[in-house]
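S.K.: Sequence plus the predicted model coming up.
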Amino acid sequence: MSTPGKPAGGPAVRLRLPAHGSGDPEPTRSGGAGRGTRRRSPLPALALGAFAVGTDSLIISGLLDRVAADLAVSPASAGQLISVFALLYAVGAPVLATLTSRGDRKRLLLVALAILVLANVLGALAPDYRVLMASRVLAAVGSALYLPCALAVAVAVAPVHRRGRAIALVAGGLSAATALGVPLGTLVGAVGDWRLTLVLVAVLAALATTVLALVMPRVETPAVVTVRQRLAAAAQPGVLVALLSYLLVMAGEFTIFIFVAPVAMEITGVGTAGVGVFLLVWGVAAVLGSAVGGRAADAFGGTRAYAILVAVLCAGLVALTLLALFTPRDSRVAVGLLAVLLAIISMSAWGVSPAQNHRIASLDLPEPTVAMSLNGSFSYLGLSLGGVAGGLAMEHGSVVALALTGVGAEVLALALLAGSVVLLRPARRGWAARDRRIGPTGGR
């Protein structure tokens, strides 16, 4: 993720990835079909698994009202199903990646998807809130096992000159989940039952499991990145502040996204099917935002693009607050304005991801890829924080309080960004002076 649904890499950053093993991996050949017979690429199947993971992580957001009514809990409590999933993913992904680093990649991917299938079947059959929460914990474990491993396999099976595209294809499954999977699941839940959406995710994960079992080659175990190495990367100059700022940006975004169903229903009076349309607008804008963020980082630099996009996101949340305060309910004007504002919020929030990677890659770091891999965990931490803060706002306030909570998170993110720029200015001057001494062909 990477974010929920946001890849760790971005189009604005080009990194030279190390080769695995003794050299560049050759296309895998099947052992029993004879020389020259190519095995089918596992990348589409890996992307399908990522699509299932991304859809599973956020699919309840459009159905909070139905889940809450069925299980006799408040929408805020239903929202915590997403927050707990995100928190466990954020903490579990780097730990599980380290603990399972010596295991067989194919077996690990199949086990992870099997856990996801089991979790969603359990959730679909859950008789009460506690069992559904347990199913979300299990789903978080499966997702945290799957996604880091899938991205590592994408690197391992692709030649060096195609690794960026391989990562983009697998990570594209997450983007597609936001653009298509979540709104489709919401529409399915509107026509049928919210439990049917979990069955849909289970079917997707089972399909990915079957295809991977058929086409996945044997993959060399990648080099281990320990938890200590990740913590050391986070302690590098500027990295921790950048990650904390990114966490706040994600918290502000997901404060709204997780509770988009009650927001849309209160402002416009639409039903669950209408919420699905708003989620489709959000998803399409997210895809566009990823492209815009990469181009903006190339054109203006990572830090400047990041600041502009966060400012736009903050302005969108302020406008959403005003919409909730002053626009007449159940009007066509409210429907149109909400769609426009959700598109602006989504596009700017998803544009932040490649700008964030560009910022970290531009720092003077010995292992920038390790530091960038932390973006996914901090993105999910932000999602969890947004769910908790949004739940409190909904329990004790209103949609206006919810939007203002998002605004507060973005203001804090901008303040951290400003502070980091001031603190790193002397270091940047030192790096620039060193680069002038080394010359354009020197360095690492």
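M.R.: Alright, I've got the coordinates.

S.K.: contacts, neighbours, all on C-alpha from now
M.R.: Fine.

S.K.: remind me, longest helix of this structure?
M.R.: Secondary structure assigned by DSSP state H gives helix 399-438 as the longest helix of the chain.

S.K.: In it, which of the residues would be classed as buried?
M.R.: Residues of helix 399-438 classed as buried under the neighbour-count rule (16 or more other Cα atoms under 10 Å) are 399-414, 416-417, 420.

S.K.: again, but for stretch 254-271
M.R.: Applying a neighbour-count criterion of 16+ other Cα under 10 Å, one finds 254-270 buried in stretch 254-271.

S.K.: what's the answer for stretch 316-334, then?
M.R.: Counting neighbours by 16+ other Cα under 10 Å, the buried set in stretch 316-334 is 316-321, 323-324, 329, 334.

S.K.: From start to finish, how long is that stretch in a straight line?
M.R.: 15 Å (Cα to Cα, to the nearest Å).

S.K.: what about the helices in the stretch 151-300 of the chain?
M.R.: Counting by DSSP state H, counting those that start in this stretch, residue ranges of the helices within the stretch 151-300 of the chain are 163-176, 182-191, 194-215, 227-234, 239-257, 260-268, 272-300.

S.K.: out of the ones you listed, nearest to Leu64?
M.R.: With Cα to Cα as the measure, helix 260-268 is the member of these nearest Leu64 (6.6 Å).

S.K.: Please report the distance of Ile82 from Ala52.
M.R.: 15 Å.

S.K.: So between these two, which is more surrounded?
M.R.: Higher neighbour count among Ile82 and Ala52: Ala52, with 29 against 26, using other Cα atoms under 10 Å.

S.K.: I'd assumed Ala177 was in contact with that one.
M.R.: Yes - in this structure, Ala52 sits in contact with Ala177. The criterion is Cα atoms under 8 Å, and the distance is 7.3 Å.

S.K.: one more structure, for comparison:
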Amino acid sequence: MQSTVPPAVPLPEARERLVLWLLALTQFTVIMDFMVMMPLAPQLMRAFAIEPAAVSGAVSAYAWCAGISGLLASMYIDRFDRKRLLLAMFALFTLSNLACAVAPNFHVLVLSRAFAGLTGGVLASIIMAIIGDLIPAHRRGAATGIVMTSFSLAAVAGVPTGVMLAAHYGWASPFYLLVLFSLLIWFGAWRVLPSLDGHLGRRVPLAQVLPDLIGLYKVRGHLKAFLLSGVNMMTGMMVIPFISPVLVSNIGVQPAEITFVYLAGGVATLFTARMLGRWSDRVGAHKVYRYVALFSILPLMFMTHMPRIPLYAVILFFPFFMTALSGRNIPMQALMTTVPDPAKRGAFLSANSAIQQIGSGVGALVGGLWLHTDAAGHISGYSLNGWIAAGLTLFSVLWIGQVGGATTAAAAPAGERQAA
């Protein structure tokens, strides 16, 4: 028998929208925390007398710890009230940013980044679980679109502000800003979020937690969804981490001008994220994912085969790239909330978040294997990344048809009986 969770009491429309924007702002702090490290690399190298590989290690520490935390969280995320767990993890995340800001040496900074990854990875899972608990399935695409604007906000406002502050007040200032902003959001979430404990009625005994975690990876439908998530994230990370150095070395864009490129892309996604979410609700997540993913092959290939063009042309192109790459995630994330049995939604989404982090790490690692700088100072091998990303995209377009929701699977036999 399929287990069910008592539906949450519907929130008034105004409060529901406020909750979604608070979740988006929470996610914004997590994304900004991760993204701002990369443009801070030159200042960190000067401050701690380290090599670029060491800065890359600090970035990697966050991603891998976020993946580990997602795996561990799937063992306990469904054992607590969603609101209380969000507030607790967000408080620890805020503390990790304070630790980054006051780090006396690079070793402490790396440990603080790892701590930020452990807490930030769990927050993403909790946010998606709250959407699954509060928002009916037919409106989750639009809800996910609102929360996904966090990426746009981070690209448009968060990272440029952090880099500007760092240039004037030192590398630690973006982390102090994150601490202040996180405290304000935490207080807003404490006041606005409702208690979400309807899933606790089917809480399993502690002795059953580990077998249930292993069981998540034995469900055929879950494995199909995990493969889609991992490949989707790997596709983007084959290309995205290397955009800035390629634009500087191969296209001739100045490092200071990179801000305008990302700003243009962020502004575009700020508007398109919600449009794609509503479109996903109208015509279905599967169909929208296929359309957007197929379209994304064009900007992926152009990005990795870009000729030397003027800065204004790069700025005009980048909104298409950002819209396509981030837009694929909106219908995919909405679909993921429907895959598991409702009582296991939190655990499934935690495991899925871990798979996404691992996919990101693998994509960045593999994407850098054959890149090298030639005698002219240009980065070679980037075009191969584009061909691999295009192939992975085509695979995901075909594979998404294998991913179905638990409610759909449960409804199918009933429909067949009715037809009979």
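M.R.: That came through fine. Keep in mind it's a predicted model, so treat the numbers as computed, not measured.

S.K.: residues near Glu416 of structure 2, how many?
M.R.: As a burial measure, Glu416 of structure 2 scores 9 neighbours (other Cα under 10 Å).

S.K.: how far away is it from Ala409 of structure 2?
M.R.: Remark: distance between Glu416 of structure 2 and Ala409 of structure 2 (Cα to Cα) = 11 Å.

S.K.: got any residues that touch both of these two?
M.R.: Common neighbours of Glu416 of structure 2 and Ala409 are not found (criterion: Cα atoms under 8 Å, 6 or more residues apart in numbering).

S.K.: and the helices of the stretch 151-300 of structure 1 as TSV, adding distance to Ser57 of structure 1?
M.R.: Formatted as TSV, the helices of the stretch 151-300 of structure 1 follow (distance: least, Cα to Cα, whole Å):
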stretch	distance to Ser57 of structure 1
helix 163-176	10
helix 182-191	9
helix 194-215	10
helix 227-234	24
helix 239-257	12
helix 260-268	15
helix 272-300	14
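
S.K.: ranking those helices by burial, who's on top?
M.R.: When you average the neighbours per residue for each of these (mean count of other Cα atoms under 10 Å), helix 239-257 leads with a mean of 26.

S.K.: now it and helix 399-438, what's the angle there?
M.R.: For the pair helix 239-257 of structure 1 and helix 399-438, the angle between their directions (axes from the mean of the first three to the mean of the last three Cα atoms, to 10 degrees) equals 150 degrees.

S.K.: still on that earlier bit, looking at the helices of the stretch 151-300 of structure 1, which is nearest to Leu122 of structure 1?
M.R.: Smallest distance to Leu122 of structure 1 across the helices of the stretch 151-300 of structure 1 (Cα to Cα): 9.0 Å, for helix 194-215.

S.K.: mean shift of that closest one relative to structure 2?
M.R.: Once the two are superposed, helix 194-215 of structure 1 sits an average of 2.2 Å from its aligned residues in structure 2 (mean Cα distance after the TM-score superposition for structure 1).

S.K.: what's the answer for stretch 142-157 of structure 1, then?
M.R.: Stretch 142-157 of structure 1 versus its aligned partner: 3.4 Å mean (mean Cα distance after the TM-score superposition for structure 1).

S.K.: hang on, the earlier thing: which one of the helices of the stretch 151-300 of structure 1 lies nearest to Asp56 of structure 1?
M.R.: Distances from Asp56 of structure 1 to each of the helices of the stretch 151-300 of structure 1 were compared using Cα to Cα; the shortest belongs to helix 194-215, at 6.3 Å.

S.K.: Contacts for the closest one next, please.
M.R.: Around helix 194-215 of structure 1, the neighbours that count as contacts under Cα under 8 Å, 6+ apart are 39-42, 45-46, 48-49, 52-53, 55-56, 59, 63, 66-67, 106, 110, 113-114, 116-118, 120-121, 123-125, 185-186, 188-189.

S.K.: let's see it at 6 Å
M.R.: 40, 42, 45, 48-49, 52, 110, 113, 117, 120, 124, 185, 189 (Cα atoms under 6 Å, 6 or more residues apart in numbering).

S.K.: Let me know the angle separating it from helix 182-191.
M.R.: Computed by the same axes, to 10 degrees, the angle between helix 194-215 of structure 1 and helix 182-191 is 140 degrees.

S.K.: centre of the chain versus helix 194-215 of structure 1, how much separation?
M.R.: Helix 194-215 of structure 1 has its C-alpha centroid displaced from the chain centroid by 20 Å (Cα atoms, centre = their mean, to the nearest Å).
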